[in-house]
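> Fold the following and give me the result.
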Amino acid sequence: MIEWNDYLIILAIARNKSLYKAARALGVAVSTVMRRIDQIEGRAGVTLFQKAETGHVPTRAGRLLISKAEEMEVLAQAAEHSLQSEISAGQNKVRISASEVIAPFFVARHLPKIREKCSNIDISLTVSDQSPSRTAEEFDISLWPSTPSNEDLFGRKLTRVKWALFGTKQSESTSEELSGRTGNVVSLFGRDGAEDIIPACSGLIDVSAPSISTNSLIAAASLAASGGVSAYLPCVLGRNWPGLRQLTLAADHQIGELWAIYRKNAAPSPQIRTTLDALVESAASDESLFLGT
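Predicted coordinates for the structure are as follows:
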């Protein structure tokens, strides 16, 4: 008989295509994975994986068990989600996750309005840059810059998000007039969609200045506010940061939307629906700030 823990071993090998990587993913020794798969194949009386140049490839029997294991995994996750929703409903609590920018400069700023509409709901706000598809069990609502990538998730678009160049200059001159006078622009690394800031700021950068880079938008805003450099930032951040001025017109960006992501089975929850409505209303009232107009 193949047990659920056996299916976890099978799934780990199938997804990692390596006994060593499967062991690492499961947090066990590779010898344990080797022994367990030998035992599973022995009990089943078939070979489930074959060694190939590309790694461990499932046989026909292996693919059959992998398919069934994935179905079982979906059911197990659905059961867990239902349980978590029931617990959350009983506690009347909504768990929200948002980025380092959206958490303080959108959610926290509108907290009085949100609390007014959700007066009987306990709200927890966690700063996280993890995709909702990875944290669906941890949070009830994730504020994220794209549509749901997981079919088990729903999403409500809150607003568009435009970006602009920000610095400490008092001028509202055109891009041509600012050219050569903005100093260097802080570059961002390790952030999806942020690598195009240099082309976006073409003509505004002092290329002779030493480069400054960071992986944090908050740090970029702080660096720009210190003077001598500028930063390409979401308008909701730059226009809220003390001492910063918007130096260019707001423009569309690859990271250009804000969505509220939640689980399908959690949609009927009254407290989640109420919180979503409050977030939608707050985003609508902040449209000019998000669009930099």
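> Please make it C-alpha for all contacts and neighbour counts, starting now.
Noted.
> The helix or strand containing Arg24: what's the following helix or strand?
For Arg24, the enclosing helix or strand under DSSP states H and E is helix 19-26. Going down the chain from helix 19-26, the next helix or strand is helix 30-44, by DSSP H and E.
> Check which helices and strands whichever helix or strand comes after that following helix is in contact with.
With elements assigned by DSSP H and E, the helix or strand that comes after helix 30-44 is strand 49-52. Using 3 or more CA pairs under 8 Å, 6 or more residues apart in numbering; DSSP states H and E, the elements in contact with strand 49-52 are strand 55-58.
> structure for this one too, so we can compare:
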Amino acid sequence: MQDKYKWDDLRLAQAIGEMGSLTGAARSLQIDHSTAFRRLQALEARLGAHLFNRARDGYVPTPAGEEVIAAAAQILDALGELERRVAGEALSPSGVVRLTLPDTLMTTVAPLLQAFHEEYPAIVVETAIDNAFFRLSKRDADVALRPAASAPEELAGRRISIVGTALYASEDYLSGRGKDLALDAHDWLCPDDSLSQSRSARWIASQIPAERIVHKANSLLALSVAAGAGLGVAALPCYLGDPDPGLCRLSDPVPAMETELWLLVHPDLRHAARVRALLDFLWEGLQKKRNLLEGYCSDASN
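This next block holds a predicted model:
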């Protein structure tokens, strides 16, 4: 193994296989393209085998490459399971906990993280903001806070509350238009294709003519900023829209856009002291914010 492979080699081969390109693999591993290229060349030289064919539309694994990718997946999965089990045996509430959540929730969660740090100064929370669902089984993160229809079967989860979504616009946008126009008389801000499966995106697609959509974004936080700038009407989680002084709510929470908020953890880690401490702290803190999350009040302190 030492002569021919390194852990980073395996991760690179697996990433190229998953992403289909060297650029995508480099981005996912947070290295530059030239480093990834040199490492791939060095790996192929050590093995004496060509692992990928460079096509116009990406990197296609050769038979040798397919074998390396398959072996890498098995080895890295086994290593990840070992790391989880060892981490799960930790008894002292100290160390690092990786928390992933979407950008929209950071304003709501940040005060809880500050209070958590005061109570558990030996635990360092690393926050990964990402609107895609991180794979906890791959140790991208230890704990996830996610709006979702249900918890993935392979994860341990606690349902915190429903998440209400309502319609918002700025005072500047509404001046001269009013709040009572028909839906298709407004300019609309919409999630882009990367969020097309979200309930708000599906609702907009079913209710709003395409010609009335004036702006799209891959982030609900970006849509809230655009709405605050007067660009149009946006469907936003109430926990994001209600505390924003630059936005006016135009509707009650829309049932068709309702989802749930889940606190998720890999089963191997849920009994680790540092992870358990964060899970319990977030659970208790977010329970106190249920009215805000569900859209029953506009006071961000509730």
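> still on that earlier bit, now the angle between helix 30-44 and the helix holding Arg24 of the first structure, please.
Per axes from the mean of the first three to the mean of the last three CA atoms, to 10 degrees, the angle that helix 19-26 of the first structure makes with helix 30-44 is 100 degrees.
> Okay, buried residues for helix 19-26 of the first structure please.
Leu19, Tyr20, Ala22, Ala23 (16 or more other CA atoms under 10 Å).
> Give me the contacts around it.
Identification of contacts with helix 19-26 of the first structure by CA atoms under 8 Å, 6 or more residues apart in numbering yields Ile9, Ala12, Ile13, Arg15, Asn16, Ala29, Val30, Thr32, Val33, Met34, His56.
> Looking at the residues you listed, which one is closest to Glu138 of the first structure?
For the contacts of helix 19-26 of the first structure, the closest approach to Glu138 of the first structure (CA to CA) belongs to Ala12, at 21.9 Å.
> Run through who's touching the helix or strand where the closest one lies.
Using DSSP H and E, Ala12 of the first structure falls within helix 4-16. Applying CA under 8 Å, 6+ apart, the contact partners of helix 4-16 of the first structure are 19, 21-23, 25-26, 33, 36-37, 40, 56-58, 65-66, 69-70.
> how close does the residue lying farthest from the centre of the second structure get to Leu136 of the second structure?
Of all residues in the second structure, Gly48 has its C-alpha farthest from the mean position, at 39.3 Å, by CA atoms, centre = their mean. Gly48 of the second structure sits 35 Å away from Leu136 of the second structure, going by CA to CA, to the nearest Å.
> Check Asp244 of the second structure too.
Per CA to CA, Asp244 of the second structure is found 32 Å from Leu136 of the second structure.
> in the second structure, which spans are strands?
For the second structure, the strands defined by DSSP state E occupy 52-55, 58-61, 95-101, 123-129, 143-148, 156-163, 165-169, 188-191, 213-217, 233-237, 248-249, 259-265.
> Of the ones you listed, flag the one that's most buried.
The highest average neighbour count among the strands of the second structure, using mean count of other CA atoms under 10 Å, belongs to strand 233-237 at a mean of 29.
> and that one, how far from the first structure on average?
Superposing on the first structure and averaging over aligned pairs (mean CA distance after the TM-score superposition for the first structure), strand 233-237 of the second structure comes out at 1.2 Å.
> Read off where that strand ends up in the first structure.
Here strand 233-237 of the second structure aligns to the first structure at residues 230-234, judged by TM-score structural alignment.
> Give me the residues contacting the matching stretch.
Contacts for stretch 230-234 of the first structure (CA under 8 Å, 6+ apart): 161-168, 182-187, 197, 201, 217, 220-221, 223-224, 290.
> hang on, the earlier thing: quick check: the residue farthest from the centre of the second structure vs Leu10 of the second structure, distance?
With distances taken as CA to CA, Gly48 of the second structure is found 16 Å from Leu10 of the second structure.
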